[in-house]
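**Q** predicted model and sequence below, questions to follow.
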Amino acid sequence: MITKKRVATATLALVMGATGALVFGSSVPLAQAADEAFQMGDAKAGKKVFRKCMACHDIGPNAKAKVGPPLTGVVGRHAGAVDGFKYSDAMSTKGTEGLVWTPENINHMLTKPKDFVPGTKMSFAGLRKDKERADVIAYLATFSDK
């Protein structure tokens, strides 16, 4: 059950980076709290925010690569894993190192891509608002099995 305390913890998790530590004696680990925050995102609102992404990314059953890879199934996918898409060396390395697009990692990427994956080709400056990122992640999750 999502409570006000968990929402506060989840918000703090977004700010602190979801390290898996406990916050102020709470029994809710940050990673779990962050997952709950993203589940609280509004996919319908996320669809509107996703318009900022559409110049470079496609999503849906017939999605194709554009400047960026298609994002269908991105939640839970390894970084750099879309066959046929030419990723930056930095993103390919992250994928080889085991980076998985969890809600927390997507949140970090959407906050400031070049800080999360230095050397990425993604030129997007990022989404500054926690709510917008949560909404986009909720929208992306509607196109994922995970």
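**A** All right, it came through fine.
**Q** please count neighbours and contacts with C-alpha atoms only from this point.
**A** Noted.
**Q** how close does residue 103 get to residue 137?
**A** Residue 103 sits 7 Å away from residue 137, going by Cα to Cα, to the nearest Å.
**Q** what do those two both touch?
**A** residue 38 (Cα atoms under 8 Å, 6 or more residues apart in numbering).
**Q** out of these two, which sits in the busier spot?
**A** residue 137 (28 against 25; other Cα atoms under 10 Å).
**Q** just to check, the more buried one is in contact with residue 105?
**A** No. In this structure, residue 137 is not within contact of residue 105 by Cα atoms under 8 Å, at 10.3 Å.
**Q** one more to weigh against that first structure:
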Amino acid sequence: MDTATVLKAIGDETRFKILTLLLQHNYCVRALSRKLGLSESAISQHIKVLREAGLLVGVKKGYYVHYDVNRDVLHQLASQIKELAALERELCRPDKVGCESAERKRCHLQKGSHNCSNGGQPFCHDKDSEEGRVKNHGNCKCHKS
């Protein structure tokens, strides 16, 4: 499964609607066309993209092809998104990632320091628009609010 291809395929609102309908019931192009109020040729183009992404399989029934969702691809995508969401942010270590000297000065966690300097705040803090406080976004270990 090519994750980027699958995400692009379901990123279109019409294709997402087609996928949702096909998760509930098998439909042919004509039925999808009627349900969504689009031309059969437009539905066919969307089906082509979904098939190329591996999301759909078609079964010929008489003159028509009825489509079904390959749920294994959706489960694989869900697993990859779950893994992505579980990634932990690493501490800023400019010496380990090869930052340029200008970037190195702006990193407020160098040399084990956990205190924010004015130069480091844009990397980990933002003003709370409602209360005017500085909010820590988890990028450093200094004055959490």
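**A** Arrived safely. Fair warning: this is a prediction, and the values are worked out from it, not measured in the lab.
**Q** just give the TM-score of the two.
**A** Once superposed, chain against chain, the TM-score is 0.25 (TM-score structural alignment, normalised by the length of structure 2); 70 aligned residues with a Cα RMSD of 5.4 Å.
**Q** residue 115 of structure 1: how many residues sit nearby?
**A** 12.
**Q** revised request: answer the last question for residue 59 of structure 2.
**A** Residue 59 of structure 2, neighbours per other Cα under 10 Å, totals 12.
**Q** hang on, it is in a helix, isn't it?
**A** No. Residue 59 of structure 2 is assigned strand when assessed by DSSP: H, G, I helix; E, B strand; the rest coil, not a helix.
**Q** OK, contacts around residue 37 of structure 1?
**A** With contact set as Cα under 8 Å, 6+ apart, residue 37 of structure 1 has these partners: 7, 10, 11, 134.
**Q** and of those, the nearest to residue 48 of structure 1?
**A** Residue 48 of structure 1 has its nearest neighbour among these in residue 134, at 12.5 Å by Cα to Cα.
**Q** so residue 115 of structure 1, which state does it fall into?
**A** Of the three states, residue 115 of structure 1 takes helix under three-state DSSP.
**Q** residue contacts, it?
**A** residue 109.
**Q** could you measure it against residue 90 of structure 1, distance?
**A** For residue 115 of structure 1 relative to residue 90 of structure 1 (Cα to Cα), the value is 12 Å.
**Q** quick check: what element follows the lengthiest helix in structure 2 along the chain?
**A** Taking DSSP state H as the criterion, structure 2 has its longest helix at helix 71-85. Going down the chain from helix 71-85 of structure 2, the next helix or strand is helix 94-97, by DSSP states H and E.
**Q** quick one: buried residues of that next one?
**A** Going by neighbour count (16 or more other Cα atoms under 10 Å), the buried part of helix 94-97 of structure 2 is residue 94.
**Q** next one: stretch 7-21 of structure 2
**A** Residues of stretch 7-21 of structure 2 classed as buried by neighbour count (16+ other Cα under 10 Å): 9, 10, 14, 15, 18, 19, 21.
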